[in-house]
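Asker: A structural model of the following input is requested.
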Amino acid sequence: MKLTILGCYSATPRTITNPTSQIIEINNQMFLIDCGEGTQVQLRKHKIKFSRINHIFISHLHGDHFYGLVGLISTFMLLNRQNDLHVYGPKGIKEVILLQLRLSNSFTGYGLYFHELTSKESQVVYEDDKVKVSTIPLQHRVYTNGFLFQEKPGDRKLNLGAVFNYEIDKCYYQKIKNGSDITLDDGRIIPNEKLTFDPTPTQSYAFCSDTKYDESIIPLIENVDVLYHESTFLEQDKDKTTHTMHATAIEAATIAKKANVGTLVLGHYSTRYGNIKLFKEEAKTVFENVLLGDDGKVFEFNK
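Answerer: You can find the predicted model right below:
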């Protein structure tokens, strides 16, 4: 599982920082989460292939999380994209994007599909044979969702030594990898665990930005391998979280600890601070395994 932070600062883009956007790669699939201004520039800078992006997840309709979307959609058109593009986001995302395309007389030559979200309960929004994506309802000033990416278990791995020992025909290999026992010609039943090894352990990733401190998300993200949780403010400015409906680094760490996550990645920092290392220092007073997100950082996670 690989996480590329394209931007992780709040509010406005600057020459040295970018608003929220990131790429999560899980089970050889790539997903774009949020699309603030400058996202396509960051994609080029970090040599991420545009053609691999077929699913975009937008958390909410604040500009620093989706103002780069129409530009990216237009660039896909100019690059003669052929693959369908699916956008998942709050109700209104279709209207605002199509209005811009219509008024600029720009139309895509590829299939553009919007999946608008309105539910305040967690729901599965995307699923295939490798990955499932569910929403994480968040508490912010507008309707907002985080997203939980869960890798599905793969096939069991053949124990070739055992398979050869029992002289099992190759035509049964896929059946064995699917978990079935095998009956030999002499009537003996060979349990699957004698013929296979466990599949590669699955991984999971939870994206939670923007939100105030909210313990109701804990059951949804419990035991995830990696949690990205917004940490807009340091503790000295905790009073600002009430009206902005954001969180502090310590609050992010508290959620991580109570949810028993493997790793916490911090982000969505207010640009009022000159040193983001302070966010990690504060978070580590509550939760030990903390990584400091920053523009251009790439994290690889293995089990």
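
Asker: alpha carbons only for contacts and neighbour counts from here, please
Answerer: Noted.

Asker: what packs against the helix or strand harbouring residue 176?
Answerer: Using DSSP states H and E, residue 176 sits in helix 173-177. Secondary-structure packing of helix 173-177 (3 or more Cα pairs under 8 Å, 6 or more residues apart in numbering; DSSP states H and E): strand 157-158.

Asker: buried sites along the helix holding residue 176?
Answerer: Along helix 173-177, these residues count as buried under the neighbour rule (16 or more other Cα atoms under 10 Å): 173, 176, 177.

Asker: between the residues you listed, which is nearest residue 20?
Answerer: Distance to residue 20, by Cα to Cα, is smallest for residue 177 among these, at 40.5 Å.

Asker: got the contact list for the closest one?
Answerer: Residue 177 is in contact with 155, 156, 157, 158, 196, counting by Cα atoms under 8 Å, 6 or more residues apart in numbering.

Asker: A strand includes the first one, no?
Answerer: No. With the criterion set as DSSP: H, G, I helix; E, B strand; the rest coil, the secondary structure at residue 155 is coil rather than a strand.

Asker: and the gap between the closest residue to it other than its chain neighbours and residue 170?
Answerer: Among residues not flanking residue 155 along the chain, residue 177 sits closest, at 5.3 Å (Cα to Cα, 6 or more residues apart in numbering). Counting by Cα to Cα, to the nearest Å, the gap from residue 177 to residue 170 is 11 Å.

Asker: ok, now residue 30?
Answerer: Taken as Cα to Cα, the span from residue 30 to residue 170 is 33 Å.

Asker: what of residue 46?
Answerer: Per Cα to Cα, residue 46 is found 43 Å from residue 170.

Asker: again, but for residue 213
Answerer: Counting by Cα to Cα - residue 213 and residue 170 are separated by 54 Å.

Asker: neighbour count winner among the two?
Answerer: Neighbour count, other Cα atoms under 10 Å: between residue 213 and residue 170, residue 213 has more, with 24 against 11.

Asker: that one should be in a helix, yeah?
Answerer: No. The assignment for residue 213 (three-state DSSP) gives coil, which keeps it out of a helix.

Asker: distance check, it against residue 277.
Answerer: Taken as Cα to Cα, the span from residue 213 to residue 277 is 21 Å.

Asker: also residue 283?
Answerer: Residue 283 is 10 Å from residue 277, by Cα to Cα.

Asker: and this one, please, so the two structures can be compared:
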Amino acid sequence: MKLTILGCYAATPRTFTNPTAQVLEIKNRLFLIDCGEGTQVQLRKNKIKFSKINHVFISHLHGDHFFGLIGLISTFSLLGRTTDLHVHGPKGIKEISLLQLKLSNSYTNYNLYFHELESLESEIIFEDDKVIVKTIPLQHRVYTNGFLFEEKIESRKLNLSIVERYGIEKCYYQNIKNGKDITLDSGEVVSNDKLTFDPDPTMQYAFCSDTRYNEAILPIIEGVDVLYHEATFLESEKALAQKTMHSTAIEAATIAKKANVKKLILGHYSTRYESIDLFQKEAKTVFDNVVLGDDGKQFEF
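Answerer: Have a look, this model is predicted:
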């Protein structure tokens, strides 16, 4: 699993900072999470083959999280894309996108699908044979979701040296991978744990931006490997965080601690502060394994 943060600052783009967008690579799939202004420029800067992005997840309809979407959709057309593109986001994302395409006479030459979200409960919004994606209902000034990306458990791995020692034919290999014991011609039953290794541990990544402090998400993100949680303000601006329905660094760390996550990545910083190191310093007073997200930063898990 590899995470590339294209932008993780709040509100407006600046010369050296970008609004929210990130790419998650998981099981050889690329998922774009949010798409603020400048996203396609950041994709190029970070040498990401964005033609491989087939699914875009938009958390909410504030401009710093989706104003780059129509540009990306249009660029795909200019580059001759033929692969389907799926956009998952709040109700309204289809209307606003199609209006821009209509008035600019720029309809795509590829299939563009919108999957609009309205539920206030966590739900599965994408699933294939490798990955499952669920919503994390958040509390912000408009309807907002975070997203939980989970690897599916793979089949068990053959211990070929043992399998061959028992002379087991290849036609039984899939049953063994599926966890079944094998009965030999002699009548001896060989247990599956002798013939296989455990599959690789699965990974989970939770994206939570934007939201006020909200313990209702704890059961959904319990024990995840990596949590990205917005930390727009420091404690000195806690009243402003409450007013704007954002979180402080300490509140993000408190969520991470109560959910027993393994690693916390902070982001969505207000640009009023001189250094983002202040966010990590405050968060570490509550939760130790805290790292700072920043534009262009990559994490491999």
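
Asker: before we move on, back to that, can you lay out the contacts of residue 177 of the first structure as CSV showing neighbour count and distance to residue 230 of the first structure?
Answerer: Compiled in CSV, the contacts of residue 177 of the first structure are given as follows (neighbours: other Cα atoms under 10 Å; distance: Cα to Cα, whole Å):
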residue, neighbour count, distance to residue 230 of the first structure
155, 17, 35
156, 20, 37
157, 18, 38
158, 20, 42
196, 21, 41
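
Asker: now those as a markdown table including distance to residue 257 of the first structure?
Answerer: A markdown table is the format used below for the contacts of residue 177 of the first structure (distance: Cα to Cα, whole Å):
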| residue | distance to residue 257 of the first structure |
| --- | --- |
| 155 | 32 |
| 156 | 32 |
| 157 | 34 |
| 158 | 37 |
| 196 | 36 |
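
Asker: I figured residue 74 of the first structure hits residue 108, correct?
Answerer: Yes. Applying Cα atoms under 8 Å as the test, residue 74 of the first structure and residue 108 come out as touching, 7.3 Å apart.

Asker: any residues in contact with both of these two?
Answerer: With Cα under 8 Å, 6+ apart, residue 74 of the first structure and residue 108 have no common neighbours.

Asker: so what's residue 264 of the first structure up against?
Answerer: Contacts for residue 264 of the first structure (Cα under 8 Å, 6+ apart) come out as 226, 227, 228, 229, 253, 256, 289, 290, 291.

Asker: using the three-state scheme, assign it.
Answerer: Following three-state DSSP, we place residue 264 of the first structure in the strand state.

Asker: and the gap between it and residue 272 of the first structure?
Answerer: Separation of residue 264 of the first structure from residue 272 of the first structure (Cα to Cα): 22 Å.

Asker: related to what we said a few turns ago, and the buried residues of helix 173-177 of the first structure, which is closest to residue 87 of the first structure?
Answerer: If you rank these by distance to residue 87 of the first structure using Cα to Cα, residue 177 comes first, at 34.4 Å.

Asker: show me the helices in the second structure, by range?
Answerer: 39-45, 63-66, 69-78, 93-103, 160-165, 173-177, 192-195, 218-221, 238-244, 249-258, 277-283 (DSSP state H).

Asker: in CSV, list those helices along with distance to residue 55 of the second structure.
Answerer: As requested, the helices of the second structure are exported to CSV (distance: least, Cα to Cα, whole Å):
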stretch, distance to residue 55 of the second structure
helix 39-45, 15
helix 63-66, 14
helix 69-78, 12
helix 93-103, 14
helix 160-165, 37
helix 173-177, 30
helix 192-195, 37
helix 218-221, 22
helix 238-244, 29
helix 249-258, 27
helix 277-283, 31
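
Asker: among those helices, which is the most enclosed?
Answerer: Most buried of the helices of the second structure, by mean neighbour count (mean count of other Cα atoms under 10 Å): helix 249-258, with a mean of 24.

Asker: just list what it packs against, helices and strands only.
Answerer: When contacts are defined as 3+ Cα pairs under 8 Å, 6+ apart, helix 249-258 of the second structure sits against strand 226-230, strand 263-267, helix 277-283.

Asker: residue contacts, residue 69 of the second structure?
Answerer: 35, 36, 37.

Asker: kindly recompute the last result at 10 Å.
Answerer: Contacts for residue 69 of the second structure (Cα atoms under 10 Å, 6 or more residues apart in numbering) come out as 34-40, 56, 58, 63, 75, 87, 93, 97.

Asker: same check, this time on residue 106 of the first structure
Answerer: Contacts of residue 106 of the first structure by Cα under 10 Å, 6+ apart are 73, 74, 77, 98, 100.

Asker: pick the one among those closest to residue 299 of the first structure.
Answerer: residue 73 (26.4 Å).

Asker: wait, that closest one sits on residue 112?
Answerer: Yes. Here residue 73 of the first structure reaches residue 112: they are 8.8 Å apart, a contact under Cα atoms under 10 Å.

Asker: overlap in contacts, the two.
Answerer: In contact with both residue 73 of the first structure and residue 112: residue 85, using Cα under 10 Å, 6+ apart.

Asker: the helix holding residue 176 of the first structure vs the second structure, mean deviation?
Answerer: Its aligned residues in the second structure lie a mean 1.4 Å from helix 173-177 of the first structure after superposition (mean Cα distance after the TM-score superposition for the first structure).

Asker: so which bit of the second structure is that helix matched to?
Answerer: Across the second structure, the stretch matching helix 173-177 of the first structure (TM-score structural alignment) is residues 173-177.

Asker: OK, contacts around the spatially closest residue to residue 276 of the first structure that is not a sequence neighbour?
Answerer: Among residues not flanking residue 276 of the first structure along the chain, residue 269 sits closest, at 7.5 Å (Cα to Cα, 6+ apart). Residues counted as contacts of residue 269 of the first structure (Cα under 10 Å, 6+ apart) are 8-11, 19-20, 230-234, 247-249, 276, 279, 293-294.
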